[in-house]
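**Q** after the sequence you'll find the predicted model.
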Amino acid sequence: MERLRKTPALGTGTPDDGGMSGHDPSQELADLTGAGLLRTLKPLDSPAGPRVVRQDRELWNFASNDYLGLAADAELAEAFIEGVRKYGAGSAASRLVCGTLPPHHLLEEALAAAKGAEAALVFTSGFATAVGSMPALAGKDDVLVLDKLCHASLIDGARLSGATIRVFPHNDTAKLARLLEGIRAKQPAARVIVVTESVFSMDGDVCPLREILELKDRHGALLFLDEAHSFGVLGPRGMGLAAELGLQDRVDFQMGTFSKAAGLSGGYLVTSAAWRDLLVNRARSFIYSTAPPPALAHAAMASLERIRSADGEARRSRLREYIARLSPGHPSPVIPVVLGGNEAALEAAARLEARGFLVPAIRYPTVPRGTARLRISLSAAHPHEAVAALCVGMASE
């Protein structure tokens, strides 16, 4: 069985390009620079949107996860402002003390109803959802089985849980079947949770959900499905891949975020009422964090309504048109162009920026070594001419 520690491509910790150098980080920074892995903050000089300004240059933004174009939407901004007027700027306490305000409760009820589940719980971020939920759901006597390309938050949550961790090659259901069979043979009473994503954030492909559900049911396991990049984008009324396949009622834990298609920030987990109550009592990132601002929860309610509305469907239709134009047959608005080397990806991103396009170079440890890439993110807010121009720009790469 493949253990997490044997898969250095997993996770987003510090690259292993050199050891510590006392109290001075200069050598570590030099090592990162030499490997083409140094990151720097490059602030925008404009609000988020399909057209942004950075360092006095206007660029078409194909870097964000604002798939439906709601981040700069005037109606959503007004809902946020309305929330501030009604409920103030902050929650002032954790949810279990006195930080649960009406918008938090209403949002959780609406999410559960939209996802066809009994209950939902809102967290401060998608990352907090993962690192809080997984240690609450599994412990040292349990087993977590992760897809090798799971997001860093899922990996970190799995590690924090203390559970035994097993990894299967990306979307390899044959290997997953063998792992589950072996785990059950040795640990028949263990809680086993399969962890995967609907849409993988760096490859833009989808998991074989139906096959994974059949395997988890056959071996008495649970499924933790991260729908971060499918929420708002796939399925009837934008409710994700599980909804698209009519399988929502078979997924034990549906995780998601408001920071992608919903245009805001925050995370959630949708599950049964009993599991939700356990999370309230055990998820440390929930218990020991100040509650999300009530205005944010109020705005998230408005975003959920927009996603599920006719306007949301029109935006998804436009997004599907753009995906088909740039990469026919691709299942999501995340389109990778794998170039291999770090410098190759950085140079391609620089050339595109010189032509007026913001397309990020993605490198290790976000993706495995040797798979550095451009990551194109499409948005319904892009005008047709921007997508057409990008197609021309990419043809020369």
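**A** Looks like it arrived, so ask away. Numbering: from 1, shown residues only.

**Q** from here on, just use CA atoms for contacts and neighbour counts.
**A** Fine.

**Q** mind listing the helices for this structure?
**A** 26-34, 74-87, 102-114, 126-137, 152-161, 173-186, 209-218, 241-244, 273-282, 284-287, 294-307, 310-326, 342-354, 384-395 (DSSP state H).

**Q** what helices and strands are in contact with the third one?
**A** What that stands for is helix 102-114. strand 119-123, strand 267-271, helix 294-307 (3 or more Cα pairs under 8 Å, 6 or more residues apart in numbering; DSSP states H and E).

**Q** which one, of the ones you listed, ends up nearest to A163?
**A** Evaluated over the helices and strands packed on helix 102-114, closeness to A163 peaks at strand 267-271, with 20.0 Å, by Cα to Cα.

**Q** got the contact list for the closest one?
**A** With contact meaning Cα atoms under 8 Å, 6 or more residues apart in numbering, strand 267-271 is reached by 111-112, 115, 117-129, 252-259, 276.

**Q** what angle do that strand and helix 126-137 make?
**A** 40 degrees (axes from the mean of the first three to the mean of the last three Cα atoms, to 10 degrees).

**Q** figure out how far stretch 84-94 is from the centre of its chain.
**A** 26 Å (Cα atoms, centre = their mean, to the nearest Å).

**Q** likewise for stretch 374-388?
**A** Distance, centroid of stretch 374-388 to centroid of chain: 19 Å (Cα atoms, centre = their mean).

**Q** want to compare, so here's the second one:
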Amino acid sequence: MSWQQKIEQSLQQRHAAVTYRTRQLNQGSTGRCLRIDNQSYINFSSNDYLGLSHDKSVIAAWRKGSRCYGVGSGGSGHITGYMQPHAELEQQLADWLAYPRALLFISGYAANQALLASLTAAGDRILADRLSHASLLEAAVNSAAQLRRFHHNQPDALQRLLDKPCDGQTLVITEGIFSMDGDSAPLSQLQAQTIAAGGWLLVDDAHGIGTRGEQGRGSCWQQKIKPELLVITFGKAFGLSGAAVLCQHEVAEYLLQFARHLIYSTAMPPAQACALQAALIRIQQGDDLRDRLQQRIKQFRHGAANLSLGLGRSDSAIQPLWVGDNQSALELVHNLRKRGLWLTAIRPPTVPLNTARLRITLSAAHQASDIDDLLEALNAIDR
């Protein structure tokens, strides 16, 4: 089989399974509304949970940073790309989350890949919740360690794996809030089990940071734990992009020596680090935004309770509606878009087979009338 035949066969298989992905050109912004094919939609597919991508103080900080430092970092942080805004942001994040150190990464994907690639070796084992993010599972598969997955949010299943002998180190992986189901991990119990087994816990709190806990400190703070490795990302509640790893001083120094995704990537623009500092302040002072988000979540769940579609057990900004087969999910999305509502059908391989769903994401930027419009449309289609 030639390269061309291999590619064509793979594309045909995606089409046949109704899992073919396409991109849509957004002609507007990523806020409460977007514009595609010259039509405006209310946006229910954005991870901008607090609406900070359009916050005036965040935008002003980026502009000021670009005037002072330019629009790029010019290189890896190990060469010339590590600047004062980066150092300040790392210290602010560490102080906020009560860790000795924070290290910036260009994305959450890169941070997760870097951690597993640099920390684990042959003889080690990685025990991961089976619904952990693709960046974690892919990195685990590609690592030299042995990967075993435990049933989603089931500490007993984890314990059975922990009880088995291991010659090397044990790393347990989970998320604070799961990206496709919107539910939360039992972090306190998972940490207690991991400590008892002599392992380390890695929590990816991409969807909890900013929206949960005192001052938005996230899922771990809310559940009163401090994992050895905490990954937070800036593409959700922060309204920007990038990520950070919170850890002990020695771990940070180790990553600076051995994490190739950190060493060989151009550092984030210093102007972006300036904007992230402003976003952090807004999050710390953002009880109003978190309260508004919770109001929208309660409003949606109350109105969607009687839908025949399967409403997930989520109290987060991520509200999945299970449809089942791929074609039905696409048809439902099509009907909602005709009503001016932008939603996305999530299909395999992103989620398991026969669990296609609408992944509805809510934001503090949404108005109560937006939720009413969505519920009215869902109820009309559900009849």
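**A** The structure has been received and is ready for your questions. Predicted model only: the values in this text are computed from it and were never measured.

**Q** okay, the helices and strands packed on helix 102-114 of structure 1 in CSV with distance to N342 of structure 1 and mean neighbour count next?
**A** Shown next, in CSV, are these (distance: least, Cα to Cα, whole Å; neighbours: other Cα atoms under 10 Å):
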stretch, distance to N342 of structure 1, mean neighbour count
strand 119-123, 34, 25
strand 267-271, 31, 26
helix 294-307, 37, 24
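
**Q** ok, which of those comes nearest A89 of structure 1?
**A** helix 294-307 (6.8 Å).

**Q** tell me, that closest one lands on which residues of structure 2?
**A** Helix 294-307 of structure 1 lines up with residues 270-283 of structure 2 when matched by TM-score structural alignment.

**Q** tell me how far the alignment partner in structure 1 of L115 of structure 2 lies from K260 of structure 1.
**A** With TM-score structural alignment as the matching criterion, the partner of L115 of structure 2 in structure 1 is S133. Applying Cα to Cα, to the nearest Å, the value for S133 of structure 1 to K260 of structure 1 is 20 Å.

**Q** likewise A163 of structure 1?
**A** 29 Å.

**Q** rebuild the helices and strands packed on helix 102-114 of structure 1 as CSV, extending it with distance to A138 of structure 1.
**A** Formatted as CSV, those follow (distance: least, Cα to Cα, whole Å):
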stretch, distance to A138 of structure 1
strand 119-123, 18
strand 267-271, 15
helix 294-307, 28
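
**Q** so what touches stretch 58-72 of structure 1?
**A** 47-53, 76, 232-233, 259-264, 303, 312, 315-316, 319, 333, 353, 356-360, 375-382, 386.

**Q** now with 6 Å, please.
**A** 49-52, 260-261, 263, 315, 356-360, 376-381 (Cα atoms under 6 Å, 6 or more residues apart in numbering).

**Q** same check on stretch 113-125 of structure 1?
**A** E108, A112, T129, G266, G267, Y268, L269, V270, T271, S272, A273, P292.

**Q** with stretch 131-150 of structure 1 instead?
**A** 157-158, 160-170, 190-196, 282-285.

**Q** drop anything exposed from those.
**A** By neighbour count, with 16 or more other Cα atoms under 10 Å, these hold 157-158, 160-168, 170, 190-196, 282-285 as buried.

**Q** the match of helix 294-307 of structure 1 against structure 1, how far on average?
**A** Its aligned residues in structure 1 lie a mean 0.7 Å from stretch 270-283 of structure 2 after superposition (mean Cα distance after the TM-score superposition for structure 1).

**Q** what does stretch 351-358 of structure 2 correspond to over in structure 1?
**A** Taking TM-score structural alignment, stretch 351-358 of structure 2 hits residues 367-374 over in structure 1.

**Q** contacts for the matching stretch, please.
**A** Residues contacting stretch 367-374 of structure 1 (Cα under 6 Å, 6+ apart): 9, 336-342, 345, 360-363.

**Q** switch the cut-off to 10 Å
**A** Applying Cα atoms under 10 Å, 6 or more residues apart in numbering, the contact partners of stretch 367-374 of structure 1 are 7-12, 63, 148-149, 151, 201-203, 335-346, 348-349, 359-366.

**Q** ok, the residue of structure 2 positioned farthest from its centre - contacts?
**A** Distance from the C-alpha centroid of structure 2 peaks at M1, with 37.7 Å (Cα atoms, centre = their mean). By Cα under 10 Å, 6+ apart, the contact set of M1 of structure 2 is I7, Q9.

**Q** from S316 of structure 2, how far off is it?
**A** As judged by Cα to Cα, M1 of structure 2 and S316 of structure 2 stand 47 Å apart.

**Q** over to D370 of structure 2?
**A** 17 Å.

**Q** again, but for S107 of structure 2
**A** Taking Cα to Cα, one finds S107 of structure 2 at 22 Å from S316 of structure 2.
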